[in-house]
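**Student:** Fold the following.
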Amino acid sequence: MSDDGVSAPGHGYRKGPVLLRGQQIPTTTSDQRLLSGPGDAEWLRGDPWRVMRIQSEFVEGFGALAEVGPAVSVFGSARVPVDHPDYALGREVARLLVEAGYAVITGGGPGIMEAANRGALEAGGLSVGLGIELPFEQGMNDYVDLGISFRYFFARKTMFVKYSEGFVVLPGGFGTFDELFEALTLVQTHKVISFPIVLVGRDYWQGLIDWVGSAVMGRGMISTAELELLKVVDTAQEAVDLVLVRGAQLRAEEAAAAAATASAQQAAEGSTR
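**Tutor:** So this is what the prediction gives:
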């Protein structure tokens, strides 16, 4: 993602597998309709069908991404033009990730998302885009090899987390912040393994880190260890190096856990003989 931007003219409005243009574009999104108050009894007839659509999004997403392999999600603003330094930074991050053996996952839109998909494609790696239905559709950028369009944010977010071994976050707005803090919360609460979360661009992110480290931690809202979940770097190479270090640690931990499980099973089998 991020969903900080505006529409890309001519791409139309994606509503699941359906493409709408002109006067066919609705005034509300699937998420808005799902989360709106019941109003009258109409929700009794509509919501059960929404459950079926939600289920289908998970099934299609899991099916499409099951064989992606090791991947890293790259987040950042949709509003960054092609000639901006952050666009070049996104391409560089993606290129280095591909050279390190990772697929690259983005929100599939313009700006930094496009830059990362472009960098992955140009480096010969797998470029994945997870699009979202928006009132002003951004459209899937032209550098996506494997693209999936979602109606619901929560289904899409699940795919980012499930199939990524790390998050690299470039400068962005509210959509980028949403993804950043959701990832942080999942790691903090041990809902997911402690994958790396790397912020690229110290000049952009340092104010946030300073505020979290003073106002938030100062009131005891988080601990020092939780603040350290956020890593801030200046270059693409530093970001990828952190992903690689943590990735190697996670694989070593998984291997040790698997070995311990196998040893315990062998011991249990031996005791029953």
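**Student:** Only C-alpha atoms from now on, for both contacts and neighbour counts.
**Tutor:** Will do.
**Student:** At the geometric centre of this structure, which residue sits there?
**Tutor:** By Cα atoms, centre = their mean, the chain has its centre lying nearest to Phe160, at 3.8 Å.
**Student:** mind checking the SS state of it?
**Tutor:** The three-state label given to Phe160 by DSSP: H, G, I helix; E, B strand; the rest coil is helix.
**Student:** residues contacting it?
**Tutor:** Ser73, Ile105 (Cα atoms under 8 Å, 6 or more residues apart in numbering).
**Student:** switch the cut-off to 10 Å
**Tutor:** Phe160 makes contacts with 1, 71-74, 105-107, 129-130, 154, 166-167, 179, 183, as judged by Cα atoms under 10 Å, 6 or more residues apart in numbering.
**Student:** Inside strands: which ones of those residues?
**Tutor:** Assigned to strands by DSSP state E, the following of those qualify: Ala71, Val72, Ser73, Val74, Ile105, Thr106, Gly129, Leu130, Phe167.
**Student:** re earlier: buried subset of the contacts of Phe160, written for ChimeraX?
**Tutor:** If you want just the buried ones from the contacts of Phe160 in ChimeraX, going by 16 or more other Cα atoms under 10 Å, the selection is:
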select :1,71,72,73,74,105,106,107,129,130,166,167,179,183
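**Student:** now, which of the contacts of Phe160 sits nearest Val80?
**Tutor:** Met1 (12.8 Å; Cα to Cα).
**Student:** before we move on, the earlier item: please tell me how far the residue nearest to the centre of the chain sits from Gln23.
**Tutor:** According to Cα to Cα, to the nearest Å, Phe160 stands 32 Å off from Gln23.
**Student:** quick one on the thing from earlier: distance of the residue nearest to the centre of the chain from Asp40?
**Tutor:** Look at Phe160 and Asp40: by Cα to Cα, they are 35 Å apart.
**Student:** same thing with Leu244?
**Tutor:** 53 Å.
**Student:** From the neighbour counts alone, determine which of the two ranks first.
**Tutor:** Counted by other Cα atoms under 10 Å, Leu244 and Asp40 do not tie: Leu244 has more neighbours, with 19 against 7.
**Student:** Next, that one: secondary structure please.
**Tutor:** Per three-state DSSP, Leu244 ends up helix.
**Student:** Nearest residue to it in space, ignoring adjacent ones along the chain?
**Tutor:** Leaving aside its sequence neighbours, Leu244 sits nearest to Ala100 (Cα to Cα, 6 or more residues apart in numbering; 7.8 Å).
**Student:** now the ones in strands among the contacts of Phe160 in TSV, with distance to Val192?
**Tutor:** Below are the ones in strands among the contacts of Phe160 laid out as TSV (distance: Cα to Cα, whole Å):
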residue	distance to Val192
Ala71	15
Val72	15
Ser73	15
Val74	18
Ile105	18
Thr106	19
Gly129	22
Leu130	20
Phe167	13
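**Student:** Now the second one, please; I'll put the structures next to each other:
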Amino acid sequence: MDPDQHPRTDAVPAPERVRRGGQVLRGEAARRPTFDQLLLDARHPGDALPPAADLASTTSEAWRVLRIQAEFVEGFGTLAGIGPAVSVFGSARTPEDSPEYALAREVGARLAEAGFTVITGGGPGSMAAANRGAHEAGGESVGLGIELPFEAGLNEWVHVGVDFRYFFARKVMFLKYAQGFVVLPGGFGTLDELFEALTLVQTGTVTRFPVVLVDSSFWGPVVDWIRGTLVERGMISPGDPEIFHVVETAEEAVDCVLRVCGPGAP
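**Tutor:** Predicted coordinates:
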């Protein structure tokens, strides 16, 4: 595909069922653009500008602001009482019979046993595994879902779930209600959350916030690039790589979190 070509929602089959905020859509209705697409993509590349009379009015944009406000109100109201929590990130594509799934499940269980609520994106793969581990260990399991063209809703292990229309509102909840991040192998979404967390710690926006990367064989090339290229070219300070920790096991990950923000931590 040409890198400038923007995929259209009508170029893919409609999923059987999707959740979008408070909506449940099936069949052709599921083809509708997501709320993030409506907010950020006013038109597709190559499309002609519509006549001025057909442009969305400022009134519709004002209503969108109210919808965004409602997302924050819903998130804050739902999550305010969850107690100490850790956000766990990882791939939605992790197979259930893989070592990565078992690792995520153990991370969720150990965090729950340590007294933390486990927060994930609420989807499948490593997210479901972490929620499952927390559930099986008798802990609290939270899922923060997002409307995407192929997402089918929150996984079955979520105790408290909130579906978001907008990525930025959802990302605020991951940070506001967590005392740290445990980051498992994942793709673009996982990297997005990781680097946002690192930026917030680097700039002092959040403090006493452990960021733990699990599985050095996966994260090694990223860490080498950060410690090598970024530091060597002066893009970050020599001490900035100390913001995060790299471990191999679920036990080490939870121990790292506890050292920073557990009972008796400095």
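**Student:** Tell me where the stretch 1-150 of structure 2 has helices.
**Tutor:** Residue ranges of the helices in the stretch 1-150 of structure 2, as given by DSSP state H, counting those that start in this stretch, are 35-40, 58-79, 99-113, 126-136.
**Student:** Output the residue interval of structure 1 matched by the last one.
**Tutor:** With the alignment judged by TM-score structural alignment, the segment of structure 1 matched to helix 126-136 of structure 2 spans residues 112-122.
**Student:** Glu106 of structure 2 and Ala129 touch, don't they?
**Tutor:** Yes: judged on Cα atoms under 10 Å, Glu106 of structure 2 makes contact with Ala129 at a distance of 8.2 Å.
**Student:** residues touching the counterpart of Ile243 of structure 2 in structure 1, list them.
**Tutor:** Aligned counterpart of Ile243 of structure 2 in structure 1: Leu229 (TM-score structural alignment). By Cα under 10 Å, 6+ apart, Leu229 of structure 1 lies in contact with Leu184, Val187, Gln188, Ser194, Phe195, Pro196, Ile197, Val198.
**Student:** How about Gly123 of structure 2?
**Tutor:** 90-93, 129, 131, 143-146, 151-158.
**Student:** Likewise for Glu248 of structure 2?
**Tutor:** Leu103, Leu213, Val214, Asp215, Ser216, Ser217.
**Student:** The residues you listed in helices, which ones?
**Tutor:** Leu103, Ser216, Ser217 (DSSP state H).
**Student:** Considering these, which possesses the most neighbours?
**Tutor:** Leu103 (22 neighbours).
**Student:** how about it, what's its partner in structure 1?
**Tutor:** For Leu103 of structure 2, the aligned residue in structure 1 is Leu89 (criterion: TM-score structural alignment).
**Student:** thought that match was touching Val169?
**Tutor:** No: if you go by Cα under 10 Å, Leu89 of structure 1 and Val169 don't touch, sitting 11.0 Å apart.
**Student:** got any residues that touch both of those two?
**Tutor:** Common contacts of Leu89 of structure 1 and Val169 (Cα under 10 Å, 6+ apart): Ile112, Val200, Gly201.
**Student:** of these, buried ones?
**Tutor:** Ile112, Val200, Gly201.
**Student:** In the contacts of Phe160 of structure 1, find the pair that's most separated.
**Tutor:** By the measure Cα to Cα, Ala71 and Phe154 form the most distant pair in the contacts of Phe160 of structure 1, at 19.5 Å.
**Student:** Now do the same for Val223 of structure 2: its match in structure 1.
**Tutor:** By TM-score structural alignment, Val223 of structure 2 lines up with Ile209 in structure 1.
**Student:** For burial, what's the neighbour tally of its match?
**Tutor:** Residues lying near Ile209 of structure 1 (other Cα under 10 Å) number 17.
**Student:** Which secondary structure element is home to it?
**Tutor:** Using DSSP states H and E, Ile209 of structure 1 maps to helix 202-211.
**Student:** superposed on structure 2, where does that helix end up, distance-wise?
**Tutor:** The superposed helix 202-211 of structure 1 is, by mean Cα distance after the TM-score superposition for structure 1, a mean 0.5 Å from where its aligned residues fall in structure 2.
**Student:** in that helix, what's buried?
**Tutor:** Within helix 202-211 of structure 1, judged by 16+ other Cα under 10 Å, the buried ones are Arg202, Trp205, Ile209.
**Student:** elements contacting whichever helix or strand comes after it?
**Tutor:** Using DSSP H and E, the helix or strand that follows helix 202-211 of structure 1 in sequence is helix 217-218. Helices and strands touching helix 217-218 of structure 1, by 3 or more Cα pairs under 10 Å, 6 or more residues apart in numbering; DSSP states H and E, are helix 202-211, helix 224-227.
**Student:** Go again with 7 Å.
**Tutor:** Helix 217-218 of structure 1 sits against no helix or strand, with contacts defined as 3 or more Cα pairs under 7 Å, 6 or more residues apart in numbering; DSSP states H and E.
**Student:** List of residues touching that helix?
**Tutor:** Helix 217-218 of structure 1 is contacted from outside by Ser223, using Cα atoms under 7 Å, 6 or more residues apart in numbering.
**Student:** can you give me how far it is from the chain middle?
**Tutor:** Centroid separation for helix 217-218 of structure 1 versus its chain: 28 Å, with Cα atoms, centre = their mean, to the nearest Å.
**Student:** Following superposition onto structure 2, what is the mean distance for that helix?
**Tutor:** Mean deviation for helix 217-218 of structure 1: 0.5 Å (mean Cα distance after the TM-score superposition for structure 1).
**Student:** Can you tell me how far Arg233 of structure 2 is from Arg227 of structure 2?
**Tutor:** For Arg233 of structure 2 relative to Arg227 of structure 2 (Cα to Cα), the value is 10 Å.
**Student:** Settle it for me: which of the two has more neighbours?
**Tutor:** Each of Arg233 of structure 2 and Arg227 has its neighbours counted (other Cα under 10 Å); Arg227 has more, 18 against 9.
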